Each structure stands twice: as C-alpha cells, then as structure tokens.
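Build me a model from this:
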Amino acid sequence: MTRDIVVLGAGMVGVCTALALRQRGHAVVLVDRQAPGRETSYGNAGIIQREAVQPYAFPREWQAILRVALRQGNDVHYHPGALAHLSPALVRYWRESAPDRYASTVTAYSALIRHCLSEHDRLITLAGAQELVSKSGWLQAYRTAQAFDRAAQEATTVARVHGLNCLVLDQTGTAAMEPALYGRLAGAIHWRDPWTVADPGELVTRYAELFGREGGEFRRGDATTLKPTAAGWTVTTEDGPLSAANAVIALGPWASTLIQTLGYRFPLFVKRGYHRHYAAEPMPRLPLLDVERGVMLAPMRRGLRLTTGAEFALRDAPPTPVQLGRAESYARELVRLGPPTEVQPWLGARPCVADMKPIVGKAPRHPGLWFHFGHGHQGFTLGPVTARLLAELIDGEPPYLDPLPYDPMRFAS
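The predicted model follows:
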C-alpha cells in the first residue's frame, strides 16, 4: 500500500491531524495500536479550555517547591527514583518559568488557545457530536477565603487582558450555581467561555468516524517500526507494511521513544494523571476544580469522574494512585459520592515540553517527517488548532497564525 501521508497516533491530536490533511485532499492513513481516543484523550476532564491562556508554570516560590518536595498537598506527587531521569527537563522547565521567559510563552500559548472553540465547533458540527457538548463553562473553586480572594483578583485580570468571560462567585453564589454541593466553599470563579464534553474519548471517536466518512483510512499498527526509505517512510501494520511519502508523529507521551531512535533529543517529560468514575446523587451540573485539594469533579456519561493533578514519574512505571485515594476523600466532603463504577482507576500520561509549548512542524533532519506532540495538559483543547496549523505548513500555505514559537528547530543545537 502506498499513501501520501501516514499519521502515527489516534488521540485527539493525531485524529485531528489526519482529518485536517484529508479535508485538504491528501490520501491519509491513521495508524495506532488501539482504536481512536482510547489513551490520553480518553482520560482528561473533558473541557475545551478557552480560558487556559496561561500554561502551567513550574512554581518559583521556595515555599511552593518545599511543599511539593515534602509531599504536602495533593496537586503534585512524584516518584523519587524517577527524578534523576526527569531532572534535566525539569530544570529547564523551571528556567523557562522565569517571569520574562514565561511572559513570551503566554503570548504564544494564548495565540493557540483563542482558536480552540471555533476549530472544535466546525468539527463537532461535521461529526454530529453536539449532544456530547455543553457550553456552560466550569467552576474553579476554593475552600479558604485567602486563596479565593487572591485567585479572584488574578482571574479578573487575566479575563480582562485576554477578553475572557468569568464570573466571581462568593460562598452564596457558588452554592446557588451548583446545588449538588453540600460542603461549604469560600467561593469560585465561573469560567463561562469553555465547553465541556460528557465523554472525551467518544468525541475523538466521532472525529475519527468523520475522517473515515471523508475517505481516510485507519490501520492498527506499531508506530515504533517507522523507518525512512528512499521514497519516504514505512511502518508495520496488521495489514502489512505501509509506505507513504510523508509521516506525522502525533504520539503524545510515546513520541519521545520514537524520535530518540531517529536521533532527536527534545526536553520532553510526562505528567501522569489518574481518574475514576463514581456514582453521585445528585450529579453536579458543572465540572468543578477543588484547587486547594487538587481534584477535579467532572460529570460524565459514566458517572462523576474524579481526576487528579500531576504525578512526576516515568511514563511506564507501575501505578501509584495515592492522589486519587485522597481525591475521593476530599470529594466526599463536597458532594454525595457513591461507590466507584470501575474496578480499577485509569492512568494516563500528559506529554509535556519544558518550554510549555507544543512541538509543531517539520523535522529538522528528515525530509517528509513532521512532528506534532507535546501539548501538555491541553491536547484535548488544542488538537484541532495545531492540526490546522500543521496541515497548512505541510501544504506550504500561509499559516493562520505564527508557527515559529512551536517550530521543532527551536531545540536544534
């Protein structure tokens, strides 16, 4: 089989890439070991985060770093044995989070985020997935008045600078907004621009089905078998070798394994995360982030999904769901949480880059090879946005936004 382009990875980023290229007339084959939307894109909180104009920075205050080091709080957990492997990327992450560097990162990051709703909207309509989507936003909630007052001031500033719609709710307003709460909160910020999705994996599946209806092909295969040939690239699938003139690596947290075999060393690392679904009666109306306890409560088709913060560990290390156990206890302080609806928690990995910007563009040393990974916490939000950008670059079109901040060449030595 010979195709124009093979896209490796069938998460939100890979599926949107394949779809964008197919809609431009390319013959495209999407390759993954699993069905679309079954890995990282399945396990998130299901929010298309229009408000997420500021990526998660490494804390600069020594008190915050000490709190993490002493394993206080529930937003961050780490494996001590993994730190030696992770430290080069984490040191660069800390350096890139310095105020002057971070300001330019926010400029580049917000340039992507501002397109997330319009790009998703087009695909949601074409895929017939409107029933999965709510446009009521989500709640960023606080237990203490001090933390709430500080966050409310910051959110108001961010909203004004970036043209966002947020509503600051006091204790009474928060309770009125979310009747399912019986635990008392000091207040919440209602981010009203974002859209929420009742089944994130299903939305990716709908986009993949749209790709198929428009003439794209999906094959199960092993992305790690990608090899250059005289005419382009080849990869092994269940149907035999697949050849293409161009290849796109959109493998999320697994991209690092493949690109290393090709001689690329980018400052990549993963933040692992867990979720589990629970019965809840009544079910909350909106997703709610309990900021001070490091847990998101997201109403889903399968139940109330509790998602955790970041776990710094090796990607394939055995699960250590200590954050999820604490999250369950904290959630029971806020809502009437029933038993889990799954036997085991879900574990996934967020693909992160030390400078907090995705890697989108042409591989520096291999003709016909393109990179599209490293979206951190926002692959679900940004998949259609950066897919359009990459498709325009592949076609040699004027890109709809400046591609330079995301170019792989920024790491060329």
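
drop to CA atoms for contacts and neighbour counts, all remaining ones
Will do.

Spatially nearest residue to V360 (excluding sequence neighbours)?
H372 (4.6 Å; CA to CA, 6 or more residues apart in numbering).

Isn't the one you found up against K357?
No: with contact defined as CA atoms under 8 Å, H372 and K357 do not form a contacting pair (11.1 Å).

returning to that earlier point: OK, contacts around the residue nearest to V360?
Contacts here follow CA atoms under 8 Å, 6 or more residues apart in numbering; on that basis H372 touches 13-14, 248-251, 358-361, 386-387, 390.

Please, where are all the helices along this structure?
12-22, 62-69, 83-96, 99-113, 116-127, 145-162, 171-177, 200-213, 255-261, 322-332, 379-395 (DSSP state H).

Run the angle between the third one and helix 99-113 for me.
Read that as helix 83-96. 90 degrees (axes from the mean of the first three to the mean of the last three CA atoms, to 10 degrees).

Can you name the residues in contact with helix 83-96?
So helix 83-96 is contacted by 57-60, 102, 267-269, 313, 353-356 (CA under 8 Å, 6+ apart).

Could you also give me the structure for this second sequence? I'd like to compare it with the first:
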Amino acid sequence: MHCQTIVLGAGIVGVSTALQLQARGRQVVLIDRQQPGKGTSHGNAGLIERASVIPYSFPRELSSLLRYARNQQSDVRYSLKHLPKAGPWLLQYWRHSGPKGLAIATKAMLPLVERCVSEHDLLSTPAGMDHLIQAGGWVEAYSSIPAFCKAQQDAEALQRYGLNYQVLDRDQLRERQPGLHSSVIGGIHWLDPKTVSDPGGLTRGYAELFVKRGGVFVLGDALTLRQNEGKWQVQTEQGLVVGDEAVVALGPQARGVFEPLGYKIPLAIKRGYHMHYAALPGSCLQQPLLDPIGGYVLAPMVGGVRLTTGIEFADSDDPINEIQLRRCEEIARTFYPLGERLDAEPWLGRRPCLPDMCPVIGPAARHPGLWFNFGHAHHGLTLGPVCGRLLAEMMTGTPPFTDPAPYSAERFH
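Below is the predicted model of the structure:
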C-alpha cells in the first residue's frame, strides 16, 4: 500500500492531523495498534479548554513543595521508586516554571489556545459530532473562602486575554448547579470553553470523517517504522505501508519511535485516572465541575458522571494504583452527590508532557520526510485540531498561521 503521508497514532492529535493533511490534498494512511480514540484520547475530562491560557506549571512556593513532599495530596501523587528516574525531568520542569519560563510558554501556547474551539467546530459539524459538544463552559468550585478570593484575583489578572467568565456566589452557583453540598461557597463559571460528553467517541467520529473523505485507516505497529530508499514504511495487518512522509503523533508512545532514531527529546508521562459514577435520583450534573484544591474534575459523560484525577508520577507500565482516585472520590462526595461506581476498575491514561510546557510540532531535522506532533500534556483534546492544522500547513508549504519555532524539536539541543 502506497501513500503520500503515513500518520502514526489515531488519538485526537493523529486523527486531526490526518484530516488536516487530507483537506490540503495529501493522500494519507492513518495507522494505530488499536481502533481510533481508544488510548489517552478516550479518558480525559472532555474540555476544549479555551480558558487555559496559562500552562500548567510546577509549583514554586516552598509551602506547596513541602506539602507535596508528604505525598498525601489528592491532586498530585508520586511513586517513591519512580522519583530517581523522574528527578532530572522534574528539575527541568521546575526551572521552566519560573516567571520567565512560564511567560515564554504562555506566549507560545496562546495562538493555539485561541483557535482551539474554532478548529474543532470546523471538524465536528461535518463529522456529525455536534451532539457530543456543549457550549456551556465549565465551573471552578470552592469550599474555602481564601481560595475563592485568590481565584477571583487570578481571573481578573487574565482580563487582557479577553476571556469570558462569571463569578458566582453560593446561591447563584446552586441555581446553576443544583445538588451541590452546603460546603461549596461559590465558583467561577468559565464561558468560552466547550465540553465533550464522549471524548473517545468524538475522536472516532473524526476518524470516520477521515475515512468517508477517502482516507485509509489500518491496524499496525508504529515501532516497525523504517526508512528505506528515501521512503517510510510500516508493517500493518494489511501488509507493508509505504509513504513519502511519516508523522509521529503517538502521544505517550512517541518515545519508542524518536529515541531509536537518535532524538533526545525529554518526553515524560503524567499518569491519570478516571471512574464513572451513577447519578443519584434527582441529580443532574449540568457542566464539568473542577475542584482546584482537590485536583479532580467531575464531568457529565454518556457513561455516567466521570471523575478524572490530577497527576500521578509513576512508571508508565506500573499497574493501576487506586490511592489517588480514592482520595479524590472521598473529597468529591463532599462536593456533589455521587452514586455507585459503574466501572469494574479505574481507567488509566498517560499524558505526554515536555518540561517547557509546549508540544513538539514540526520536522525531524535529521530525517527528511519525518514529522513530529506530540507532547500536548493535559490538552490533547483541546489542541488536536489546531496543532494538526499547524503541522499540515508546514508540511504542505502553506504559510503557517503562527510561528512554529517555539514547538521545534531542536529547542532541546
């Protein structure tokens, strides 16, 4: 099977990249070891996060570092045996999270975040997936007066980004979201983001649009990628696929391709979990609810109320550990009435992260025809279509809508 471009990875980033290349005339074969949307793209909180103009940074305050060092928090947990391996990466992350580094990352990510909703709109309507996307935004809820006051100050500091939000007192929040427990004193309703009630289903819908438009999806092993006589080839269940170009959009699995080729890109994994819960009689979660102190999100999904956890630093292949999920669940039940668990076991996902809080988007400098699109951290669903567009513009010689230099793989050398 011959094509112009092979796209490796059928998560939201890979599927979006395939669609964007296809729209610009490329003949594309999309390859993954499993069906589209079954990996990391399946299990997130379903936020198309237009309001996240400041990247997730490493805490710098001594009080926060001491609190996390006890490893008793619900929002961040670490495996002791993993720390020696993760230490050098965490140090890089900490350094980039200083005021200067965070300002650089914020400036770099803003052109992508600003277009995240509009680029999804251009795909969701023709894919027939609008029923999975809601325009109601999401709510940040607080049970601590000092934390709520600080959140309002932080929101005001974002005014120059033109974000739309509403500060809700206790009564206003309960009117918007009935059923909240009395401990919740108020919140901030971020209005610009959209939310997705089935992220994996949305990704599969986009993949079906790609196939409907003439694209080809096949099951195959990205780790068999080889360059032969100027072409790229991958072994699949349909035989050998050969292309002029290849895109690595494998998220947390990208290291298995770029490292053997000699690229030293500091890609790390932040693990996270989700669990679905039944809604109690008379309760209905209206939009995703974030507890910033507890470090979890409750989101209405087609499979029930989904609780997604914060960050777990552990080896990627370590077995599921329910400690963090149990901590989050205990706190969540003091915020909102959750019913029984609906899943046999927690879902475990892996977020691909770079220490400077920006993804890698662009060419592999030493391998003509090889391109990268990975490392989107907590915002793969948010950024899939817009980053697919940027890479497709670069690959097809179209003037890119923003300077791609901040996302170059060469920035780490």
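
that older thread, looking for the alignment partner of the residue nearest to V360 of the first structure in the second structure.
Under the alignment (TM-score structural alignment), H372 of the first structure pairs with N373 of the second structure.

and the gap between that match and V167 of the second structure?
Remark: distance between N373 of the second structure and V167 of the second structure (CA to CA, to the nearest Å) = 37 Å.

Can you give me the neighbour number for D355 of the first structure?
For D355 of the first structure, the neighbour count with other CA atoms under 10 Å is 24.

What of G304 of the second structure?
Neighbour number of G304 of the second structure under other CA under 10 Å is 19.

Who are the contact partners of it?
Contacts of G304 of the second structure by CA under 8 Å, 6+ apart are H276, Y277, A278, A279, L342.

overlap between those and the first structure?
With both residues aligned by TM-score structural alignment, their matches' CA atoms under 8 Å, the contacts of these that the first structure also has are H276, Y277, A278, A279, L342.

can the residues you listed go into JSON lines with extra columns for neighbour count?
Output for these, formatted as JSON lines (neighbours: other CA atoms under 10 Å):
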{"residue": "H276", "neighbour count": "26"}
{"residue": "Y277", "neighbour count": "20"}
{"residue": "A278", "neighbour count": "17"}
{"residue": "A279", "neighbour count": "17"}
{"residue": "L342", "neighbour count": "15"}
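
From the residues you listed, pick the one nearest K81 of the second structure.
Using CA to CA, H276 comes nearest to K81 of the second structure of these, at 29.4 Å.

residues contacting that closest one?
So H276 of the second structure contacts G303, G304, V305, R306, L307, R341, L342, D343 (CA under 8 Å, 6+ apart).

If any of those residues are buried, give me the ChimeraX selection for them.
Of these, the buried ones can be selected in ChimeraX as follows, counting by 16 or more other CA atoms under 10 Å:
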select :304,305,306,307,341
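
of the contacts of H276 of the second structure, which stay in contact in the first structure?
Shared with the first structure, among these: G303, G304, V305, R306, L307, R341, L342, D343 (both residues aligned by TM-score structural alignment, their matches' CA under 8 Å).

how near is the fourth one to E140 of the second structure?
Summarising the geometry, the distance separating R306 of the second structure from E140 of the second structure, computed by CA to CA, is 16 Å.

next one: the last one
Using CA to CA, we find D343 of the second structure at a distance of 26 Å from E140 of the second structure.

Repeat that for Q286 of the second structure.
13 Å.
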